[in-house]
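>>> here is the input, now give the coordinates:
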Amino acid sequence: MFDTTRRRTLEWLGIGGAASIAGCASQAPTAENTGSSTTAAQTTSTPQPTDVDRVAADPTDVPASISRSQSKHHEITLQTEEVVAEIEDGVTFSYMTFGGQVPGPMIRVRQGDAISLTLENPPESQMGHNVDLHAVYGTGGGAVATTAAPGEQNAMKFQARYPGAYIYHCAVSNLDYHISSGMFGMIVVEPKDGLPSVDREFYLGQHEVYTDKAVGETGHHSFSFENMANEQPTYVLFNGEKYPFTENRYGTLSAEQGERIRVFLVDGGPNYSSNFHPIGNVWSKGYRDGSLEAPVEKHLQTAKVPPGSCFVGEVETPVPERIKLVDHALSRVARRGLLAEIDVAGDERPEIFDPSPDMQASEDEEGPIY
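Below is the predicted model:
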């Protein structure tokens, strides 16, 4: 099914190692060479049939933490999938993904592990793809080695030499287009001594989507290269969909009072930094830029996560509440679709938080008790 012919792939894409850095072309893309569908004749006013029920990756689908003390060799395959799915009800979009989900599957290894990674690009794909992992020492983070035209596959082997949480993403010539459309994920390289244990872990990916229609406008939204060039996104999303992990979409995430929760965030961008904040809580421990080595920062209210970087944060849950995970550039929450929620179940602790205090004045005081 798949051919392994890297030279032909690079010729098909019109790029080579000397002509690109991590797949970045020196000239801006045009509609002709990107497969753009932004012309009036190609734009539709009705949603397209979808290929999948949802594109939003399950945030609870996180590989187990690593407890072993020895290095290991991993055989990992990433398959690209170009799918039509809904951003929100009645709004379809043509995504490019790793494994049919946004973000791509989390890869979790230990410092010192060896990884044989194969990228498969099915024959039904319309475009060439590759993968650049920020955890790789090597040209383009492996992008040139893994570049594959439709119907091809290519592979590389690398050692995870430095710990941290790192983005991986497609890095062909029009990498901003591919990343915005969903082609990014996270590789976690745990330190040799591992990470502190927690009760739950969640995995989210933030990115912008640039379309030819307004937020919520029914129909199939085609990609807008003009809006992307001007950095004016239609949507800013977690996991490729509008408000995905809320009551009105796929349901809120769940936790129990007293649990410690670790949240992994990868910011695919391609252009916006995230200002990651848990409303009603605080990052009790924060690993900025995905660095899993000291120093660990404590009690961060809002963490800046640049595009192409990651953040790992922990929250404590002393009271029952709904924690809202947001970008504190709040217009992205109120108007462009970025929100995920965690419902913490448990018993009220009014000494910490009392949502319904007695408002009657005490006999010893003249004013109300707040």
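>>> when you work out contacts or count neighbours from here on, use the C-alpha atoms and nothing else.
Noted.
>>> name the next helix or strand following the longest helix along the chain along the chain.
Longest helix in the chain by number of residues (criterion: DSSP state H): helix 6-13. As assigned by DSSP states H and E, the chain's next helix or strand after helix 6-13 is helix 31-34.
>>> name the helices or strands packed onto the helix or strand following that next one?
Per DSSP H and E, helix 31-34 leads on to strand 73-88 as the next helix or strand towards the C-terminus. If you count contacts as 3 or more C-alpha pairs under 8 Å, 6 or more residues apart in numbering; DSSP states H and E, strand 73-88 packs onto strand 91-98, strand 114-121.
>>> can you do 10 Å?
strand 91-98, strand 107-110, strand 114-121, strand 152-159, strand 219-221 (3 or more C-alpha pairs under 10 Å, 6 or more residues apart in numbering; DSSP states H and E).
>>> buried ones in the longest helix of the chain, by neighbour count?
Residues 6, 9-10, 13 are the ones in helix 6-13 that count as buried (16 or more other C-alpha atoms under 10 Å).
>>> residues in contact with that helix?
Counting by C-alpha atoms under 10 Å, 6 or more residues apart in numbering, helix 6-13 makes contact with 3, 14-17, 33, 127-129, 144-150, 152-155, 172-173, all of which sit outside it.
>>> can you select the buried ones from these in PyMOL?
The buried subset of those, as determined by 16+ other C-alpha under 10 Å, is captured in PyMOL by this line:
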select buried, resi 3+15+127+128+129+144+145+146+147+148+149+150+152+153+154+155+172+173
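>>> grab the most central residue of the chain for me.
The chain has G205 as the residue nearest its centroid, 1.8 Å off, counting by C-alpha atoms, centre = their mean.
>>> that one against N239, yeah?
Yes: with contacts counted by C-alpha atoms under 10 Å, G205 reaches N239, the gap being 5.2 Å.
>>> can you list residues touching both of the two?
56-57, 59, 102-104, 182, 185, 266.
>>> turn the residues you listed into TSV, columns for neighbour count and distance to H277.
Shown next, in TSV, are the shared contacts of G205 and N239 (neighbours: other C-alpha atoms under 10 Å; distance: C-alpha to C-alpha, whole Å):
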residue	neighbour count	distance to H277
A56	26	20
A57	22	20
P59	19	17
V102	28	21
P103	34	19
G104	26	23
G182	32	22
G185	33	20
V266	32	14
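>>> now show me the structure for the sequence below, then we'll compare the two:
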Amino acid sequence: MPARVPEKLIQAEAEVISKAPPVDLSGYTRVRQEMVAPPFAPVHDQVATGGPKIIEITLETTERLMTVDADTGAEIWALTYNGSVPGPLIIAHEGDYVEVTLRNPVDSVFEHNIDFHSSTGALGGGGLTHVFPGEETVLRWKATKAGVFTYHCAPGGEMIPYHVCHGMNGTVMVLPRDGLKDGKGNPLRYDEVAYIGEQDYYLPRNEDGTYKTYAVAGDDYADSLEAMRSLVPTHSVFNGAVGALTGDKALRSKVGSTVLMIHNQANRDTRPHLIGGHGNFVWEAGSFNDAPATNLETWLIRGGSSGAAMYTFEQPGVYAYVNHNLIEAVLLGATAHFVVEGEWNNALMEQVVKPHSFET
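Okay, the predicted model is just below:
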């Protein structure tokens, strides 16, 4: 969608929608899903209980100044859902409805909307959710396909890449009603969810190479478009900033725990790799209706999609989870750490001889 949809087509679509018969929602139970900040997941059942649900959520389009890299002074007026990059993880089961209240605060600069790759019709909901500052709207869509899917802002024209590359994207996970399964139909369960959003930023620079700063959201618009045309990101980071998932912010786990790693990249291809571990089960293209690949070393997440991988930790220590374009991992910021507690197993790996000098 390179430009805004013509007004007459929007009006024609609205007329078609207005004539559609109402949906019979009898038998559906309404539940409220409280959004939580990444890398965490909202409370949910891995196997659906009871009948289908209408899952009510609220997303607020918050525009906020964020530090991308404290060491270089890089910052951005991020465009976000609920204040985080990526936006919160939304979880439903196949056959549920997701009912989203999208709210744009009165002090915002921009119009916003939301395109759910997991939904069907009206530009993924993008055609029905345009909200100007001070407005809110409610969209309900049915989760007809199981998997992990990107959502993002798509106001139209150049504003689409501008909003996406300023952090306005996230993931919906639609679980099969009977839970995840391997390729033979055996159930798969996880103990933890690690929700990782990989964000490419294109930050304008001054002539001396330092990063430009701006007083308010939107002031960087022309400079950002020029920087984005290079197709070369200044940063490729996990969860909004360099170091957002390392050090004292590292992900924590234990030997024997199974983690479901959900990875979103709304704009560019990426190659997740868990150094010291594997993707025991990987839904590389995101579809839970397809059998997962097994025992992958590195997997591909296509730009504009989410994927998922499951791994059970077998050794303690620090595991680096990286984009295995190592230039992006090391130089641009696409690195996270899992700190895993437990007992070391020499049968899996043993240092037979410690490093020492030798004679030639």
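>>> the host helix or strand of M261 of structure 2 vs structure 1 - mean distance after superposition?
Assessed by DSSP H and E, M261 of structure 2 sits inside strand 258-265. In the superposition against structure 1, strand 258-265 of structure 2 averages 0.8 Å from its aligned positions (mean C-alpha distance after the TM-score superposition for structure 1).
>>> what range does that strand cover in structure 1?
Mapping strand 258-265 of structure 2 onto structure 1 (TM-score structural alignment) gives residues 260-267.
>>> ok, T335 of structure 2 - contacts?
Per C-alpha under 10 Å, 6+ apart, neighbours of T335 of structure 2: 198, 236-239, 242-246, 272-273, 320-324, 326, 328-329.
>>> give me the nearest residue to it, chain neighbours excluded.
V322 (4.5 Å; C-alpha to C-alpha, 6 or more residues apart in numbering).
>>> how about the one you found, what's its partner in structure 1?
Using TM-score structural alignment, V322 of structure 2 pairs with V326 in structure 1.
>>> wait, that match sits on N275?
Yes: counting by C-alpha under 10 Å, N275 is a contact partner of V326 of structure 1 at 7.7 Å.
>>> between those two, what contacts are shared?
Common contacts of V326 of structure 1 and N275 (C-alpha under 10 Å, 6+ apart): T302.
>>> out of those two, name the residue with the larger neighbour count.
V326 (23 against 16; other C-alpha atoms under 10 Å).
>>> what helix or strand does that one sit in?
According to DSSP H and E, V326 of structure 1 maps onto strand 321-327.
>>> that strand vs structure 2, average offset?
Looks like 1.1 Å for strand 321-327 of structure 1 (mean C-alpha distance after the TM-score superposition for structure 1).
>>> circling back: between the shared contacts of G205 and N239 of structure 1, which is closest to Q257 of structure 1?
Nearest to Q257 of structure 1 out of the shared contacts of G205 and N239 of structure 1 is P59 (C-alpha to C-alpha; 19.2 Å).
>>> can you lay out the helices and strands packed on strand 73-88 of structure 1 as JSON lines showing distance to A165 of structure 1?
Shown next, in JSON lines, are these (distance: least, C-alpha to C-alpha, whole Å):
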{"stretch": "strand 91-98", "distance to A165 of structure 1": "18"}
{"stretch": "strand 107-110", "distance to A165 of structure 1": "9"}
{"stretch": "strand 114-121", "distance to A165 of structure 1": "16"}
{"stretch": "strand 152-159", "distance to A165 of structure 1": "15"}
{"stretch": "strand 219-221", "distance to A165 of structure 1": "32"}
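>>> quick one, which of the ones you listed is nearest to V198 of structure 1?
Among those, strand 107-110 sits nearest to V198 of structure 1 (C-alpha to C-alpha), with 15.9 Å.
>>> what range in structure 2 does the closest one sit on?
Aligned by TM-score structural alignment, strand 107-110 of structure 1 falls on residues 90-93 of structure 2.
>>> hmm, back to that, got the angle for the longest helix of structure 1 vs strand 152-159?
120 degrees (axes from the mean of the first three to the mean of the last three C-alpha atoms, to 10 degrees).
>>> now find how far off-centre helix 6-13 of structure 1 is within its chain.
Averaging C-alpha positions (C-alpha atoms, centre = their mean, to the nearest Å) puts helix 6-13 of structure 1 28 Å from its chain's average.
>>> burial count for the aligned partner of Y81 of structure 2 in structure 1?
Matched to structure 1 by TM-score structural alignment, Y81 of structure 2 sits across from F98. Using other C-alpha under 10 Å, F98 of structure 1 has 26 neighbouring residues.
>>> report the contact partners of F98 of structure 1.
By C-alpha under 10 Å, 6+ apart, F98 of structure 1 lies in contact with 78-82, 104-105, 119-121, 129-131, 169-170, 182-185.
>>> give me the three-state assignment for Y162 of structure 2.
What DSSP: H, G, I helix; E, B strand; the rest coil gives for Y162 of structure 2 is helix.
>>> surely it touches L203?
No: contact between Y162 of structure 2 and L203 fails when scored by C-alpha under 10 Å: they sit 11.3 Å apart.
>>> got any residues that touch both of these two?
Shared contacts of Y162 of structure 2 and L203, defined by C-alpha under 10 Å, 6+ apart, comprise 220, 224-225, 228.
>>> export those to TSV and tack on distance to Y214 of structure 2?
Listed next are those as TSV, based on distance: C-alpha to C-alpha, whole Å:
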residue	distance to Y214 of structure 2
D220	7
S224	11
L225	15
M228	17
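>>> mind listing what Y166 of structure 1 touches?
107, 133-136, 185-189, 265-267, 289-291, 308-311.
>>> so N345 of structure 2 makes contact with F313?
No: judged on C-alpha under 10 Å, N345 of structure 2 makes no contact with F313 at a distance of 11.5 Å.
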